[in-house]
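**Q** sharing a model that was predicted from the sequence below.
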Amino acid sequence: MSDWNETQRTGFGSVPRAGGDVAGVAYDQGLRKHMLSIYNYMASGVLWTGIVAILFSWGGMESPAASLALNGGILFWAVKLAPLAFILAMSFGLHKMSQTTLQIVFWSFATVMGLSLSTIFLVYTGESIAVTFFATAGAFAGLSLFGYTTKKDMSGFGSFLIMGVIGLIIASVINIFLQSEAMAFVISGIGVLVFAALTAYDTQRLKREYQHVRGTDFAGKAVIMGATSLYLDFVNMFMFLLQFLGSRE
């Protein structure tokens, strides 16, 4: 992964306070501004994804989303897999891209995610989707606040959580062929727990990362990549929760 993501593994440590209280206050203000920028980007991305999903599924079984799902084929899989391609492009092309290019890729990613997620409006009722969304938003806010304020160093959980995500992907692919409801239920439960933990972990990681990127040309890119991490945590937690709370049409 990119170098900016690796800096957080150098140790928890304490926030530098060179110059006394004035420097400390300036650091805290800069940190709050940095994190607020991340949350604004993340929330705007989620909102835009939702708008695209609603518009693409407008009309129910007569919508473009229904046509895409029913026809299947290359276009269907292209839409489903495109978000992964954008994430890989952002991760591996991070240092080659300008901040403006990275912004364009982020919004393109959020748009394609909206197309990919639009089919949930054909499967679940709008009311249950809304309930799940607000439940996810509440849980995300609480978990992110915990990650921001806790004194416990969560860096040791990183490898474990990444393994959990890989395990979820493998299990989900296997269940495409097995079509086991029991296995789907277990995957959803584990998925909620993994991405709940990732929300707290990523928040703390991004908070600590600030001391490495503040005052550098990379700070703007770090905001976009941080927003992408939290965006993925939110969307994945929402999708797994929907398996429990969603009422089918």
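**A** Perfect, thanks for sending it.
**Q** please count neighbours and contacts with C-alpha atoms only from this point.
**A** Will do.
**Q** where do the helices sit along the chain?
**A** 3-6, 21-56, 64-71, 73-92, 99-117, 120-123, 126-149, 158-178, 181-213, 219-245 (DSSP state H).
**Q** dump those into JSON lines; add mean neighbour count and distance to Gly13 as well.
**A** Output for these, formatted as JSON lines (neighbours: other CA atoms under 10 Å; distance: least, CA to CA, whole Å):
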{"stretch": "helix 3-6", "mean neighbour count": "13", "distance to Gly13": "15"}
{"stretch": "helix 21-56", "mean neighbour count": "17", "distance to Gly13": "15"}
{"stretch": "helix 64-71", "mean neighbour count": "17", "distance to Gly13": "49"}
{"stretch": "helix 73-92", "mean neighbour count": "15", "distance to Gly13": "26"}
{"stretch": "helix 99-117", "mean neighbour count": "20", "distance to Gly13": "29"}
{"stretch": "helix 120-123", "mean neighbour count": "18", "distance to Gly13": "43"}
{"stretch": "helix 126-149", "mean neighbour count": "17", "distance to Gly13": "15"}
{"stretch": "helix 158-178", "mean neighbour count": "13", "distance to Gly13": "17"}
{"stretch": "helix 181-213", "mean neighbour count": "20", "distance to Gly13": "9"}
{"stretch": "helix 219-245", "mean neighbour count": "21", "distance to Gly13": "20"}
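**Q** Phe140 touches Phe234, doesn't it?
**A** Yes: if you go by CA atoms under 8 Å, Phe140 and Phe234 touch, sitting 6.7 Å apart.
**Q** comparison target, given below:
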Amino acid sequence: MANWSDPQSTAAPYATAAGTRDSAAYDAGLRSYMLSVYNYMASGVLLSGIVALLFAWGGEQSVAYSVFANGGPLVWLIVLSPLAIVFAMSFGQNKMSTGTLQILFWSFAVLMGLSLSTLLLRYTGTSVAQAFFATAAGFVALSLYGYTTKRDLTAFGSFLIIGVVGLLVAMIINIFTQSTTLSLIISIGGVLIFAGLTAYDTQRIKSMYQYVAGTDMVGKVVIMSALSLYLDFINMFQFLLALMGTSRD
């Protein structure tokens, strides 16, 4: 999950900065802000999906099959570039313009599409479609919960972030053990963790609006928020596909 500098430490809440809060204007601004986040996130997922389909078109005769079957530096570039962009955006966004972050976000979505094309070669089209629509339905429900709930999910989110670290450790261990049981546990755990993070991140993104409303930080926060939700969605999708997908072999 992508993290960035929390504006809460340097900016006053909207109500304090303005002296008084116009409830209707604030609510309208919040809806516009959240809609922008979801539009960016959904557009990024769509772009990745289109790129993945085009790259994997033709199965064993596809460009994706040729690239990943032969291995080499290009494979590592495709796999590691999205991670590099996430780190660059997360740690450098304070020094970057909104335009630069937009370019990086769309570049990230394209590179993720290239990487995700391997899923279309590994699993049947029906499995991919089922996992995608199941993820989409779950994401909408969980994000809606995170947006509407009055419960503070901060402590829950901290626990989930620790869970992500544990998940990464388990995945590294399983590279060497190749345990079917551990793979199953990782898939189930991954789905649950990123499902929870979807609700947590939505609440966090919503709460940040009061600190950036009316400032030039809004554009940056929208892009970084979309990146965070994109990562929640894609990770939940991949773990769910690993859990319920049917291999082509």
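**A** Thanks, I have it. Computed from a predicted model, the values in this text were never measured in an experiment.
**Q** care to give me the TM-score?
**A** Here the TM-score for the pair of chains, by TM-score structural alignment, normalised by the length of structure 1, is 0.93; 243 aligned residues with a CA RMSD of 1.9 Å.
**Q** mutual contacts of Phe140 and Phe234 of structure 1, please.
**A** Thr199 (CA atoms under 8 Å, 6 or more residues apart in numbering).
**Q** so which of the helices of structure 1 is nearest Ser14 of structure 1?
**A** Smallest distance to Ser14 of structure 1 across these (CA to CA): 9.3 Å, for helix 181-213.
**Q** could you say what helices and strands that closest one packs with?
**A** For helix 181-213 of structure 1, the packing partners by 3 or more CA pairs under 8 Å, 6 or more residues apart in numbering; DSSP states H and E come out as helix 3-6, helix 21-56, helix 126-149, helix 158-178, helix 219-245.
**Q** structure 2: matching residues for that helix?
**A** Here helix 181-213 of structure 1 aligns to structure 2 at residues 180-212, judged by TM-score structural alignment.
**Q** let me know whether Ala52 of structure 2 touches Ala109 as I believe.
**A** No: checked against CA under 8 Å, the pair Ala52 of structure 2 and Ala109 is beyond contact range at 10.2 Å.
**Q** okay, Phe86 of structure 1 and Trp4 of structure 1: tell me how far apart.
**A** Separation of Phe86 of structure 1 from Trp4 of structure 1 (CA to CA, to the nearest Å): 18 Å.
**Q** go on, Gln204 of structure 1?
**A** Taken as CA to CA, the span from Gln204 of structure 1 to Trp4 of structure 1 is 14 Å.
**Q** ditto for Ser44 of structure 1
**A** 23 Å.
**Q** aligned counterpart of Thr246 of structure 2 in structure 1, please.
**A** Thr246 of structure 2 maps onto Ser247 in structure 1, by TM-score structural alignment.
**Q** burial count for its match?
**A** 14 (other CA atoms under 10 Å).
**Q** distance to Leu193 of structure 1 added to the helices and strands packed on helix 181-213 of structure 1, as TSV?
**A** Shown next, in TSV, are these (distance: least, CA to CA, whole Å):
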stretch	distance to Leu193 of structure 1
helix 3-6	23
helix 21-56	20
helix 126-149	11
helix 158-178	10
helix 219-245	8
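**Q** tell me which of those lies nearest to Leu81 of structure 1.
**A** helix 158-178 (13.1 Å).
**Q** and for the closest one, what are the contacting residues?
**A** 183-184, 187, 190-191, 194, 197-198, 201.
**Q** for the nearest residue to Gln203 of structure 2 once chain neighbours are set aside, what are its contacts?
**A** Excluding its sequence neighbours, the residue lying closest to Gln203 of structure 2 (CA to CA, 6 or more residues apart in numbering) is Gly146, at 4.9 Å. Listed by CA under 8 Å, 6+ apart, the contact set of Gly146 of structure 2 reads 198-203.
**Q** just tell me what Gly146 of structure 2 corresponds to in structure 1.
**A** Match for Gly146 of structure 2 (TM-score structural alignment): Gly147.
**Q** map Ser48 of structure 2 onto structure 1.
**A** So Ser48 of structure 2 corresponds to Thr49, using TM-score structural alignment.
**Q** count the residues that sit near Gly214 of structure 2.
**A** 14.
**Q** whoops, I mixed them up, Ser179 of structure 2
**A** Ser179 of structure 2, neighbours per other CA under 10 Å, totals 12.
**Q** and what of Pro13 of structure 2?
**A** 18.
**Q** just checking, it touches Gln210?
**A** Yes: in this structure, Pro13 of structure 2 is within contact of Gln210 by CA under 8 Å, at 5.1 Å.
**Q** identify, from the contacts of helix 158-178 of structure 1, the entry nearest to Met154 of structure 1.
**A** Tyr201 (6.1 Å).
**Q** hmm, that closest one is touching Ser155, no?
**A** Yes: judged on CA under 8 Å, Tyr201 of structure 1 makes contact with Ser155 at a distance of 7.2 Å.
**Q** quick check: Tyr145 of structure 2 vs Gly71 of structure 2, distance?
**A** Tyr145 of structure 2 is 42 Å from Gly71 of structure 2, by CA to CA.
**Q** ok, the contacts of helix 158-178 of structure 1 vs Val105 of structure 1, which is closest?
**A** Using CA to CA, the contacts of helix 158-178 of structure 1 come closest to Val105 of structure 1 at Leu198, 23.0 Å.
**Q** now that closest one: how far from Ser155 of structure 1?
**A** For Leu198 of structure 1, the distance to Ser155 of structure 1 (CA to CA) stands at 11 Å.
**Q** try Val235 of structure 1
**A** 22 Å.
**Q** repeat that for Gln204 of structure 1.
**A** Gln204 of structure 1 is 8 Å from Ser155 of structure 1, by CA to CA.
**Q** then Ile187 of structure 1?
**A** Taking CA to CA, one finds Ile187 of structure 1 at 24 Å from Ser155 of structure 1.
**Q** please apply the same query to Met35 of structure 1.
**A** Distance from Met35 of structure 1 to Ser155 of structure 1, by CA to CA: 18 Å.
**Q** to Gln103 of structure 1, which of the helices and strands packed on helix 181-213 of structure 1 lies closest?
**A** Nearest to Gln103 of structure 1, of these and by CA to CA, is helix 219-245 at 7.0 Å.
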